[in-house]
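K.L.:
give the three-dimensional model of this entry:
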Amino acid sequence: MSKILIRGAKVLGGEPQDVLIDGETIAEVGSGLSAEGAEVVEADGQVLLPGLVDLHTHLREPGREDSETVLTGTRAAASGGFTAVFAMANTFPVADTAGVVEQVWRLGQEHGYCDVQPIGAVTVGLEGRKLAELGAMHESAAGVTVFSDDGKCVDDAVIMRRALEYVKAFGGVVAQHAQEPRLTEGAQMNEGVVSAELGLGGWPAVAEESIIARDVLLAEHVGSRVHICHLSTAGSVEIVRWAKSRGIQVTAEVTPHHLLLTDELVRTYNPVYKVNPPLRTERDVLALREALADGTIDIVATDHAPHPHEDKDCEWAAAAMGMVGLETALSVVQETMVDTGLLDWAGVADRMSVKPAQIGQATGHGRPVSAGEPANLTLVDTEYRGQVDPAGFASRSRNTPYQGRELPGRVTHTWLRGKATLVDGKLT
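P.N.:
Now for the predicted structure:
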């Protein structure tokens, strides 16, 4: 592979430096570097980050290729600066066997836009009644370490305890979609003032918080690792903060949309704002930002949930829940966390690359931008501002809540082990 010299990049937002890539590896970082025959990328003060890692992506394949495929989803990931994504198990068939997770993993290997690590289902068919083949999925070629029934909650405490006990044997983690089903029957949006005024079924905060409280206590009892998917309420923040103060092995994620959007948007009845967990209040949004800044919430994860046009362009009650997020995630984080002074770019790298790679055990990702490390890198023009146009998305679906909204930042280049997957904002 040829050499690439990235000239004048602000590594983690610091002073401009040069970064030399030789093959799959970063060869040198410093000032005034040169390399005969190297391809030169003039960064002109753009911010260079380790390649982003998404612990929560829905690629839909197998079974729902009308909304996304591994190819289109990984192209979207590369466009957003991601070099690794974790693919959720709610496919058709469900990724609850070694055969299915290996299929998803091999598709990721074939397409090459980013690494794809399958997440295995906790229970057979996501039905919550019987543990899936956790050990077989871990021992497969895919090497699954994260398990989740995301889209559904593992609401049976006995099943959840058994799952935590099982994954402890090989250092795995159970990622919980915290939603008490009995408290959210018929729920259409956040339970509160807006739901009462609109007459829509409410999704109360306690439905999330009660499951998180139970699961951190189970994790403490078992001595195992639990990860909280798409945490969305101020109360959930306090529970996780308490659990961490006790030394419980809990990590948590927040989505970009929960850092920016509130339930006031539901007044438009536009189904693009229908998501699970729902958009919450301004108070929750501010609490989530502070928690991400102080480390109570460990990472940002997109919960990229593509849907075809017909599943979202309909009346609110019939619309599917979910939003695409891979191609806008970094811009939303810049808007809500960097431009507000809550995080610097080193903090963004920590929350969107280093820690998600650690939680998911993504080998070679989330590493320092330094000599000898894998050349998984993302270059960001942080001075750019522009309107979001889903017509230009690489994702097969267009269900973004940001259409027409002006957001900062644009990923210009992405490298996966030294191979450019995105150059000047265009996929290779």
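
K.L.:
only C-alpha atoms for contact and neighbour calcs from this point on.
P.N.:
OK.

K.L.:
now the helices for the stretch 251-400 of the chain?
P.N.:
Per DSSP state H, counting those that start in this stretch, the stretch 251-400 of the chain carries helices over the ranges 256-260, 282-294, 309-312, 329-333, 345-349, 355-360.

K.L.:
what does the fifth one contact?
P.N.:
Meaning helix 345-349. 12-13, 47, 49-50, 52, 293, 333, 338, 366 (Cα atoms under 8 Å, 6 or more residues apart in numbering).

K.L.:
how about this one, so we can line them up?
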Amino acid sequence: MTPYLIKGVSVVGAAPTDLLIRDGVVADAGAGLTAPDAIVIDATGLVALPGLVDLHTHLREPGREDAETVESGSRAAALGGYTAVCAMANTSPVADTAGVVEQVWRLGREAGLVDVQPIGAVTVGLAGERLAELGAMADSAAQVRIFSDDGHCVADPKLMRRALEYVKAFDGIIAQHAEEPRLTEGAQMHEGEVSTRLGLIGWPAVAEEAIIARDVLLAEHVGSRLHVCHVSTAGSVEVLRQAKARGVRVTAEVTPHHLLLTDVKAETYDPVYKVNPPLRTASDIAALRAALVEGVIDVVATDHAPHAVEDKECEWAYARPGMLGLETALSIALDVLGPEWDLIAERMSRVPARIAGLDGHGVDPAPGVPANLTLVDPAARRVVEPAELASRSRNTPYARMTLPGRIVATFLRGEPTVLDGKAVK
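P.N.:
Take a look at the predicted model:
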């Protein structure tokens, strides 16, 4: 394994230092390090972060390899500074058995670009009718600990309670897509002033908030772990704040696009802005940003949702919801939060790694620590060109936007997956 000496890097915003990577770990740290056998990386002006961890990624394989594969999604993740991603279960076939989650896990290992941790489905076929093989998936080689029907809400409260009770036995997590389906039937965008003006059926904020309120009560009753996917409203923030104050074992995520883009984007009728949950209002964005800083919202998760051209380049009503996110997430965080490196490391690496139970990830670079890290150039600015993205899909809402920050290098257990801003393999 080739050793690397990273010179003059700022570790999570601290004073410049040197990092020696050898045999998969950070072997030494300090000023003036030398290592004649190491490849030297001049990191003057760069910031080293613990490798980013995404709790919410759609890799589409098996079944929709035209939109993404585990390999192409892993490459996009590495270029975005990630060393681990959690792959959602809405594949075809659905990841609701030990066999399918092990397939995804093995594909991730074969790609070798990031650690791919599968998320198992809560219900068979995401149908919301009976529990999937939760125990078998937990006992599989993939060791699944998070279960989600993302894209679908576990709407039946009795089934949700049973799922929370089941995973409590092995300290698992149910990650809920909070959407009361009877309140969102036919919905095309956020319900509000813009939807009224455009004449589109609205997706009301209360459809999200009602499910979160119900589920925190269930989690509190059972004493189990609940994770809320892609929180998007100010009302949801208040429900979460109250639940956490009572000691409910609930965590929550927010996406980069819900921190930046509003429902006004729907005025273009460009389906790239169609997402579930929908883009909300400026007041919602303000509440989400404040909650992220406060810790009411625990992590930034991409909800990276690649789609084939025919699923996006069509009429708004028929377009599939979802946006790319892996290669731009850190830039959006920098744009929204500024260079608050400790906060970014906390929300995009340390906390998501703890939630997912990913040992060796989410740990700041220091001697003896596995060398899962990323180097960022905070002074760089780049124009997002869809054709240059590693994903097989092109449905980015940031096309031709100029964003701050550039991933210079990413290391997975001491092996570079990105160098000089380019994928190594």
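
K.L.:
overlay them and tell me the TM-score.
P.N.:
Scored against TM-score structural alignment, normalised by the length of structure 2, the superposed chains reach a TM-score of 0.99; 424 aligned residues with a Cα RMSD of 0.6 Å.

K.L.:
out of the helices of the stretch 251-400 of structure 1, flag the one nearest Ile6 of structure 1.
P.N.:
Of all the helices of the stretch 251-400 of structure 1, helix 345-349 sits nearest to Ile6 of structure 1, with 18.1 Å by Cα to Cα.

K.L.:
gap between stretch 375-383 of structure 2 and the chain center?
P.N.:
The chain centroid and the centroid of stretch 375-383 of structure 2 are separated by 20 Å under Cα atoms, centre = their mean, to the nearest Å.

K.L.:
what range in structure 1 does it sit on?
P.N.:
Mapped onto structure 1 using TM-score structural alignment, stretch 375-383 of structure 2 covers residues 379-387.

K.L.:
Gly360 of structure 2 - how many residues pack around it?
P.N.:
By other Cα atoms under 10 Å, the residues close to Gly360 of structure 2 number 16.

K.L.:
actually Ser140 of structure 1, sorry about that
P.N.:
Quick note: Ser140 of structure 1 (other Cα under 10 Å) scores 14 neighbours.

K.L.:
between the contacts of helix 345-349 of structure 1, which sits nearest Glu110 of structure 1?
P.N.:
Nearest to Glu110 of structure 1 among the contacts of helix 345-349 of structure 1, with distances taken as Cα to Cα, is Leu52, at 20.0 Å.

K.L.:
count the neighbours of the closest one for me.
P.N.:
Quick note: Leu52 of structure 1 (other Cα under 10 Å) scores 30 neighbours.

K.L.:
in contact with it, which residues?
P.N.:
81-84, 349, 352-353, 366, 377-378.

K.L.:
and if we set it to 6 Å?
P.N.:
Leu52 of structure 1 makes contacts with 81-83, 352-353, as judged by Cα atoms under 6 Å, 6 or more residues apart in numbering.

K.L.:
in which helix or strand does Arg75 of structure 2 reside?
P.N.:
Assigned by DSSP states H and E, Arg75 of structure 2 belongs to helix 70-79.

K.L.:
touching that helix from outside, list them.
P.N.:
Contacts of helix 70-79 of structure 2 (Cα under 6 Å, 6+ apart): 59, 111, 113-114, 326-327, 390-391.

K.L.:
ok, now stretch 19-34 of structure 1?
P.N.:
Counting by Cα under 6 Å, 6+ apart, 1, 3-6, 17-18, 371-375, 417-418 sit against stretch 19-34 of structure 1.

K.L.:
show me which pair in the contacts of helix 70-79 of structure 2 is furthest apart.
P.N.:
Ala111 and Glu327 (17.4 Å).

K.L.:
tell me which of these two has more neighbours.
P.N.:
Glu327 (26 against 17).

K.L.:
surely the more buried one touches Tyr82?
P.N.:
No: if you go by Cα atoms under 6 Å, Glu327 of structure 2 and Tyr82 don't touch, sitting 9.0 Å apart.

K.L.:
which of the contacts of helix 70-79 of structure 2 are buried?
P.N.:
59, 111, 113-114, 326-327, 390-391 (16 or more other Cα atoms under 10 Å).

K.L.:
mind putting those residues into a markdown table with distance to Arg145 of structure 2?
P.N.:
Compiled in a markdown table, these are given as follows (distance: Cα to Cα, whole Å):
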| residue | distance to Arg145 of structure 2 |
| --- | --- |
| Leu59 | 18 |
| Ala111 | 22 |
| Leu113 | 21 |
| Val114 | 18 |
| Leu326 | 22 |
| Glu327 | 26 |
| Ala390 | 28 |
| Ser391 | 26 |
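
K.L.:
tell me which element Asp149 of structure 2 falls in.
P.N.:
Counting by DSSP H and E, Asp149 of structure 2 is found in no helix or strand.

K.L.:
neighbours around it, how many?
P.N.:
27.

K.L.:
contacting residues for it?
P.N.:
Asp149 of structure 2 touches 121-122, 126, counting by Cα under 6 Å, 6+ apart.

K.L.:
need the residues you listed in a markdown table (columns: secondary structure and neighbour count).
P.N.:
Shown next, in a markdown table, are the contacts of Asp149 of structure 2 (DSSP: H, G, I helix; E, B strand; the rest coil; neighbours: other Cα atoms under 10 Å):
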| residue | secondary structure | neighbour count |
| --- | --- | --- |
| Ala121 | coil | 31 |
| Val122 | coil | 32 |
| Leu126 | helix | 23 |
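
K.L.:
of the contacts of helix 70-79 of structure 2, which belong to strands?
P.N.:
Counting by DSSP state E, no part of these is found in strands.

K.L.:
which one of the residues you listed sits closest to Ile211 of structure 2?
P.N.:
Checking the contacts of helix 70-79 of structure 2 one by one against Ile211 of structure 2 (Cα to Cα), the nearest turns out to be Leu59, at 26.2 Å.

K.L.:
quick one, strands of the stretch 1-150 of structure 2?
P.N.:
4-11, 16-22, 25-30, 39-42, 47-50, 52-57, 82-87, 115-118, 146-147 (DSSP state E, counting those that start in this stretch).
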